[in-house]
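[1] Need a 3D model of the following:
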Amino acid sequence: MPLVESLPVRADTAQWSVWGTVARIVVTDPARLAEATDLVKAELAAVDRACSRFRPDSELSRAGGRPVRISPVLRDLMAAALRAAEETGGAVDPTVGGALCGLGYDRDFASLTGRTAPPSVRIFPSPDWRSVRLDEDGLELTVPDGVLLDLGATAKAVTADRAAARVAASLDVGVLVALGGDIATAGPAPDGGWQVLVRDRPGDPSCTVRLPAGAALATSSTAGRVWGRTGELLHHIVDPRTGRPAERVWRTVSVAAFTCLRANTLSTAAIVAGRRAPELLRDVPSRLVGRDLDVRRLGGWPS
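    Here you go, the predicted model:
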């Protein structure tokens, strides 16, 4: 899915700007589009209240230093983030919020456009997802003092999964929900499957794939969310080992799976893995675009 949206908007389609990207939904019954849009927007609003690090009134912003009771929404988001961290050996780590702030990503991404962040002199704890505690019931969250959480690597994918499932269950339709590069589907697919254009920026290599009902696709990019800091250009995928943006071995990594969370976990981990990404994804349907725009397909990704 292009991160710069250029696809047609038909009677079965709605799209709007959110979280510094584009939300897009497609339904198999155009008569249910307005209802589906309302359901997706409600899901987006609930997630924003739960885990935005740019809202002082979000649940996530209030967590720190002592156990706090959390909502079922934040419980699901935190559980997903910690599971992704464990499955990737810490490559996808929700405790990189401090590192991102230190790099200048300390406000909503739309506010970074055209801004050059000054060098940071603030000191943040090294990322370590194991320092965060979610109790057995998932109702109490403990974040150590000084640790800033950022769920950006997983929350958008979980939201796509949640929103698609909610629309399909509530309206009995097939639906595709795309939040930037995170795409989830639920319910019956159109004849021939969901057609998805895979491309990051205009002029990049592109291809169209067909997703079966219930499939998901995620694309992680080192070119999509970038901003300037004195003397350098930065991107938003942090390598927890260094607290710096991951080396730009890959321009984009796209992964297909049966949840968007799983697809995004692997695509983000592959960006962090750099040259080791093909080993990580060797059995996974995936498409890697290098810095020089060469394309590598793995795991049965169609040619």
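
[2] CA atoms for contacts and neighbours, from now on please.
    OK.

[3] any residues touching the helix ranked longest in the chain, and which ones?
    Counting residues, the longest helix found in the chain (DSSP state H) is helix 33-51. Applying CA atoms under 8 Å, 6 or more residues apart in numbering, the set of residues contacting helix 33-51 from outside is 12-14, 25-27, 55, 57-61, 71, 73-74, 77, 151, 155, 159, 162-164, 166-167, 171.

[4] Who are the contact partners of the residue lying closest to residue 128 once chain neighbours are set aside?
    Spatial nearest neighbour of residue 128, excluding adjacent residues (CA to CA, 6 or more residues apart in numbering): residue 95 at 6.1 Å. Counting by CA under 8 Å, 6+ apart, residue 95 touches 127, 128, 129, 147, 148, 149, 150.

[5] Identify the farthest-apart pair in the residues you listed.
    128 and 150 (12.2 Å; CA to CA).

[6] between those two, which one's more packed in?
    residue 150 (23 against 16; other CA atoms under 10 Å).

[7] With adjacent residues omitted, what lies nearest to that one?
    residue 97 is the one closest to residue 150 (CA to CA, 6+ apart), at 4.6 Å.

[8] residue contacts, that neighbour?
    Counted by CA under 8 Å, 6+ apart, residue 97 has contacts 147, 148, 149, 150.

[9] Out of these, who's the most crowded?
    Most neighbours among the contacts of residue 97, by other CA under 10 Å: residue 149, with 26 neighbours.

[10] so how far is residue 30 from it?
    Separation of residue 149 from residue 30 (CA to CA, to the nearest Å) stands at 39 Å.

[11] same check, this time on residue 287
    Using CA to CA, one obtains 32 Å as the distance from residue 287 to residue 30.

[12] Those two: which is more packed in?
    Shown here are residue 287 and residue 30; by other CA under 10 Å, residue 287 has more neighbours (25 against 15).

[13] would you say the more buried one is within a strand?
    Yes - Residue 287: assigned to a strand according to DSSP: H, G, I helix; E, B strand; the rest coil.

[14] How many residues are close by the nearest residue to it once chain neighbours are set aside?
    Ranked by CA to CA, 6+ apart and with sequence neighbours excluded, the top spatial neighbour of residue 287 is residue 297, at 4.6 Å. Residue neighbour count, defined by other CA under 10 Å, stands at 19 for residue 297.

[15] Next, the second sequence, to be compared with the first:
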Amino acid sequence: MEPLEAGRATFGTERFPLWGEVATLMVTDPDRLSAARRAVDQVIADIDAACGVHREDSDLARVHAGAGRPVPVGATLHALLWTALHAAEVTGGLADPIASGPRGAWRSIVIDEPQGTVTLPPGTALDLWPMATAFAADRAAELATGQAGCGVLVSIARNVAVAGPVPTTGWPARATNGHREVAFSQDVVLRVPGGLATRNLTAPQRTPAGGRGVPHAVDPRPGHHARGPWRSVSVTAGSCVDAGTAGTAALASGHDAVDWLRSVGLPARLVHADGWVHTVGNWPADPASPA
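    You can find the predicted model right below:
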């Protein structure tokens, strides 16, 4: 990864509204844009059916409604839950998918793959949306490059996934909190497949289906939503899921975020509440970094 410069390449590009934001699809072969878009739409439909924020008939809404007993769910929610629980495990609970309920309740979630069911502890609600958007970007990019037969970039809700052949100029990407916070963004170039994800404490809260609005990060140590000096954390990793997990964990670490990110060896960009930037690892130099 490096700063965005004046390199030029011809991409097929499409931007479209998705989940209250604007998604971007780019392909190295403009003639394969339609094939890639069909693949992306397939993944979006699967995620929406699994845990769509405003869908009362989603699998996640039914799991919330049936808390305390096994609820049949589809393969997408199964995979998403496994991913979220793994993220919680590897971060020591810093990337906690629980929106309401006792801290550590994620350990009591039962996923029965042979029976195709999920059991949520009574009195517990999940917030899978930040993980779901990262999961969607990764899966959409992989499926699109397979079906289109070319390099693909998919950007969904501050998650940028790259799959397949990378153009010689690299992929243009942005570490951003969203269009309302352009001043805190940085344009970069991605030169290897993987993911860039930004997690923050300033984005509008989403309401999980059947749950309540929560920020991206929950600090399990004091047992309340994360508060700290950083307004956002952007991370690059082998996937958007891994990058987003690290960003969430860093925010939950509060004042220890920089040390935590150094411990896992991932390039990162942290935006302070006062607007200045601190970078970790080989993240490219940022004009907003203190001298």
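
[16] so the equivalent of the residue nearest to residue 287 of the first structure over in the second structure is in which element?
    Using TM-score structural alignment as the criterion, residue 297 of the first structure maps onto residue 279 of the second structure. Taking DSSP states H and E as the criterion, residue 279 of the second structure maps to strand 277-280.

[17] ditto for residue 24 of the first structure
    Per DSSP H and E: strand 21-27 holds residue 24 of the first structure.

[18] by contact count, what packs against that strand?
    If you count contacts as 3 or more CA pairs under 8 Å, 6 or more residues apart in numbering; DSSP states H and E, strand 21-27 of the first structure packs onto strand 13-18, helix 33-51, strand 175-179.

[19] Out of the ones you listed, which is the most enclosed?
    Among those, the stretch with the highest mean neighbour count (mean count of other CA atoms under 10 Å) is strand 175-179, at a mean of 29.

[20] Please state the offset of it from the chain centre?
    Per CA atoms, centre = their mean, to the nearest Å, the displacement of strand 175-179 of the first structure from the mean C-alpha position of its chain is 13 Å.

[21] residues in the second structure aligned with the helix or strand that it is followed by?
    For strand 175-179 of the first structure, the following helix or strand on the C-terminal side (DSSP H and E) is strand 182-186. Aligned using TM-score structural alignment, strand 182-186 of the first structure spans residues 159-163 in the second structure.

[22] Leaving out chain neighbours, which residue sits closest to the equivalent of residue 122 of the second structure over in the first structure?
    Taking TM-score structural alignment for the superposition, residue 122 of the second structure sits opposite residue 145 in the first structure. In space, and not counting its chain neighbours, residue 145 of the first structure is closest to residue 65: 4.3 Å by CA to CA, 6+ apart.

[23] any idea what that neighbour aligns with in the second structure?
    So residue 65 of the first structure corresponds to residue 68, using TM-score structural alignment.

[24] can you give me the helices in the stretch 151-291 of the second structure?
    Per DSSP state H, counting those that start in this stretch, the stretch 151-291 of the second structure carries helices over the ranges 240-253, 257-264.

[25] Can you report how many residues lie near the equivalent of residue 172 of the second structure over in the first structure?
    When the first structure is aligned by TM-score structural alignment, the residue opposite residue 172 of the second structure is residue 195. Residue 195 of the first structure has 15 neighbouring residues, counting by other CA under 10 Å.

[26] for residue 195 of the first structure, what are its contacts?
    208, 209, 210, 211.

[27] and residue 23 of the second structure, how far is that from residue 15 of the second structure?
    6 Å.

[28] So what's the residue count around the spatially closest residue to residue 138 of the second structure that is not a sequence neighbour?
    Nearest in space to residue 138 of the second structure, with sequence neighbours left out and distances taken as CA to CA, 6+ apart, is residue 161 at 5.4 Å. Neighbourhood size, residue 161 of the second structure [other CA under 10 Å]: 33.

[29] Equivalent analysis for the one 5 residues further on, please.
    When neighbours are defined as other CA under 10 Å, residue 166 of the second structure has 19 of them.

[30] so who does the nearest residue to it once chain neighbours are set aside touch?
    Leaving aside its sequence neighbours, residue 166 of the second structure sits nearest to residue 151 (CA to CA, 6+ apart; 5.8 Å). Listed by CA under 8 Å, 6+ apart, the contact partners of residue 151 of the second structure are 27, 28, 29, 145, 162, 163, 164, 165, 166, 167.

[31] Also residue 110 of the second structure?
    118, 119, 120.

[32] could I get these as TSV with neighbour count and secondary structure?
    Conversion of the contacts of residue 110 of the second structure to TSV gives the following (neighbours: other CA atoms under 10 Å; DSSP: H, G, I helix; E, B strand; the rest coil):
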residue	neighbour count	secondary structure
118	26	strand
119	19	strand
120	23	coil
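
[33] Looking at the first structure, which of those residues hold up?
    Among these, the ones whose aligned partners also touch in the first structure (both residues aligned by TM-score structural alignment, their matches' CA atoms under 8 Å) are 118, 119, 120.

[34] Looks like the second one contacts residue 65 (just checking).
    What it means is residue 119 of the second structure. No - using CA atoms under 8 Å, residue 119 of the second structure is not in contact with residue 65; the gap is 10.8 Å.
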